[in-house]
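Visitor: the amino acid sequence is not available; the structure is as follows:
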């Protein structure tokens, strides 16, 4: 079995509105509805709607031989319901074909796995219920943690929840001489399969596709398939993991990214012995070659493939620790607005905006941030958190 596994992260955070020090104790609504709606509608027109239509075209054209997988965050699902029901319907139609797999994750795209097993389990189960509700009883069997964050311990927790497989980054410092193009298993719970992103081939599409200074520009389907064919025959699985916004948003339609995807399946079927599979199909069909040991958490972010995009400076650590200090009090409160804000404040993007890495990855962080500086992101978040702490203390007392 030689197969390509496409997986797309579909996520948008609830962005926080400008929130001043003087708003603390006065204004308890934190979310920038105008900005959030505008972002969703803009990206819907550039990416979600045209790309979903293209995937439906390919699934039908190849009678299900072409397959993909999505991890759709709860915050994105909530915004689709509020701002883009047409986008939600298009995802529902894709999943109904049986050839677009859904994965589970934490509902609020949070970093809870690094801090609290109880909160992690709570958010995963909430996401399960949301997927079941919106996708006709669908129940995923594969897990994708926020930003592909993974460690041996996180894998253990995911195995405890009953998943058959989990996705993560094929980080060089973890793999060493080994290839990401095999199936591995968790070091402590070998029943959990681990699928690793082939970051070179994934990033050729996600990041380098329109880079005219790249030695391999322009990327054609024939060129990409030749790279697949160059992979040793014993390496069976090529995992291509990327943000869904790659298509039309990060790589604009004018770059030819949609045409590349439109013609890729035909090039793969005509010129290689590769098929397409979903993560659950890979996990069921391909045995693990060995355990993979990841004692320290990895992710798919930045050159380091570690956690420093979210927890790499004092501002991020302060905000993260202050937030999770509230967990025990939150458990005592039965208030839907408090619970909503607690979950949305956990979204990893808020900490990502505070990142101060100004070198190789700084421009990437700036692209995604609604703030002028990381310090503005920190101050705005901490103002909101200060008000939230007051509300929690009042309700928990």
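Guide: Alright, I've got the coordinates. This is a predicted model, so every value here is computed, not measured.

Visitor: make it CA atoms for all contacts and neighbour counts henceforth
Guide: Noted.

Visitor: give me the contact list for stretch 157-176.
Guide: Stretch 157-176 is contacted by residues 117, 121, 141-145, 148-150, 155, 180, 189, 191-199, 279-280, 283, 293-294, 298-300, 305 when judged by C-alpha atoms under 8 Å, 6 or more residues apart in numbering.

Visitor: pasting the second one now:
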């Protein structure tokens, strides 16, 4: 008996506006509202809404036999709440079926698991609280940003109360082993580890619409046969992918929705197959062995490592300068600063700075809103500089910081007073104009 575990990642960052050097200290708003709204609305119409509707139809049609799982970042949910609340409603309809599992992850889709355990737990708890509130589920399975995983991270996640974790079935980790079994953490065997079958996942996520692919076109019948042809001893096939695969990365015109609609029934024709959520996989299967991952892996690029986000000096500098602010942020109670801190941590900002131009260059170019990685770096560092000034003013730690804070407050008060006086003068001038206008009318 083989079970299919179908999991989708849902994430959209808050994108930054072009923030120039001369904005530092003068303009504290960092976001490109027009771009954020237009992109979210476009993807909602092309992907989230139609795919959710299709999944709901498939769940109802297959009467408890078809199941899927999602992890949705907190920043994506925040944007749904602002721009497209109907998307949240469509996910709630899926949750109400009882056939959809929602996983835990970091609220801001960050790389904080590489830096600080306390901040990592805080962000996970923020996202979990949202899942409980919106979908009435308490996640028991964890999925880290971009499937980043190591032995130590797995141990940390288990101690936070999770029974299983998802990651990449990387070749350099597995060696001769197959991803089509359940594994466990090498430090704490109580944590179950589900490994992505990247070949079968990427056939859908990346190769589906490629007319130059030797397997094009991919049909539900062909894909189901590939699953059937796997080693008969295989126990679980983990198909993990971005949810934007449907309608955004693979456009409607490729036939991706027809493929998805036909896939469950085609798979379930074979009696040896079923669908399971990650929790069901962890509960129903026994690990065949531990998986040893001493250094972090991810699901990105050919290397399946961290170089997509931390592979050059620009990325390292931005990452380290951001988290150098963590001790002060832990003392900060300013809501606006805390929001900006959250959005600054999204892994996307470091991804935009990637300088890979070989096998993975096209992927990085597709997702990058900047003209170059260097422009992305400069923009981010300008914003980080302004954020640092504001944080130092809000949480002064030295006499110099306190003086800057006092001066900043004084300047702010003066600017507010000037604005009040200018408004008062304008009112007086308007009244004077009205009086003169009336007196002219009387003379006439």
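Guide: Noted; the coordinates are in hand. Computed from a predicted structure; not experimentally measured.

Visitor: drop the TM-score for these two in here.
Guide: Comparison of the two superposed chains (TM-score structural alignment, normalised by the length of the first structure) gives a TM-score of 0.99, and 396 aligned residues with a C-alpha RMSD of 0.7 Å.

Visitor: one step back: in helices, which of the contacts of stretch 157-176 of the first structure appear?
Guide: The helices, defined by DSSP state H, take in 117, 121, 155, 199, 279-280, 283 from these.

Visitor: between these, which sits nearest residue 17 of the first structure?
Guide: residue 121 (28.8 Å; C-alpha to C-alpha).

Visitor: who wins for neighbours among the ones in helices among the contacts of stretch 157-176 of the first structure?
Guide: Taking other C-alpha atoms under 10 Å as the neighbour criterion, residue 279 ranks highest of these with 31 neighbours.

Visitor: for the stretch 101-250 of the second structure, what spans make up the strands?
Guide: Secondary structure of the stretch 101-250 of the second structure (DSSP state E, counting those that start in this stretch): strands located at 141-143, 164-168, 182-185, 192-196, 236-242, 246-247, 250-251.

Visitor: give the contact list for residue 78 of the first structure.
Guide: Counting by C-alpha under 8 Å, 6+ apart, residue 78 of the first structure has no contacts.

Visitor: that one sits in which helix or strand?
Guide: helix 74-83 (DSSP states H and E).

Visitor: what's the mean distance for whatever helix or strand comes next after that helix versus the second structure?
Guide: Where DSSP H and E defines the elements, the next helix or strand beyond helix 74-83 of the first structure is helix 85-96. When the second structure is overlaid, helix 85-96 of the first structure sits 0.6 Å from its aligned residues on average, using mean C-alpha distance after the TM-score superposition for the first structure.

Visitor: any buried residues in helix 85-96 of the first structure, and which?
Guide: Residues of helix 85-96 of the first structure classed as buried: 87-91, 93-95 (neighbour count, 16 or more other C-alpha atoms under 10 Å).

Visitor: tabulate these (a markdown table), appending distance to residue 17 of the first structure.
Guide: Formatted as a markdown table, those follow (distance: C-alpha to C-alpha, whole Å):
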| residue | distance to residue 17 of the first structure |
| --- | --- |
| 87 | 24 |
| 88 | 25 |
| 89 | 28 |
| 90 | 29 |
| 91 | 28 |
| 93 | 33 |
| 94 | 33 |
| 95 | 34 |
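
Visitor: what's the single longest strand in the second structure?
Guide: As assigned by DSSP state E, the longest strand anywhere in the second structure is strand 2-10.

Visitor: what's that one aligned against in the first structure?
Guide: Using TM-score structural alignment, the residues of the first structure aligned to strand 2-10 of the second structure are 2-10.

Visitor: what about whatever helix or strand comes next after the longest strand of the second structure, how far off from the first structure?
Guide: Helices and strands here follow DSSP H and E; after strand 2-10 of the second structure, the next one along the chain is helix 33-43. In the superposition with the first structure, the average deviation recorded for helix 33-43 of the second structure is 0.5 Å (mean C-alpha distance after the TM-score superposition for the first structure).

Visitor: re the thing from before, other residues contacting the match of strand 2-10 of the second structure?
Guide: 67-73, 76, 233, 235-245, 273-279, 282.
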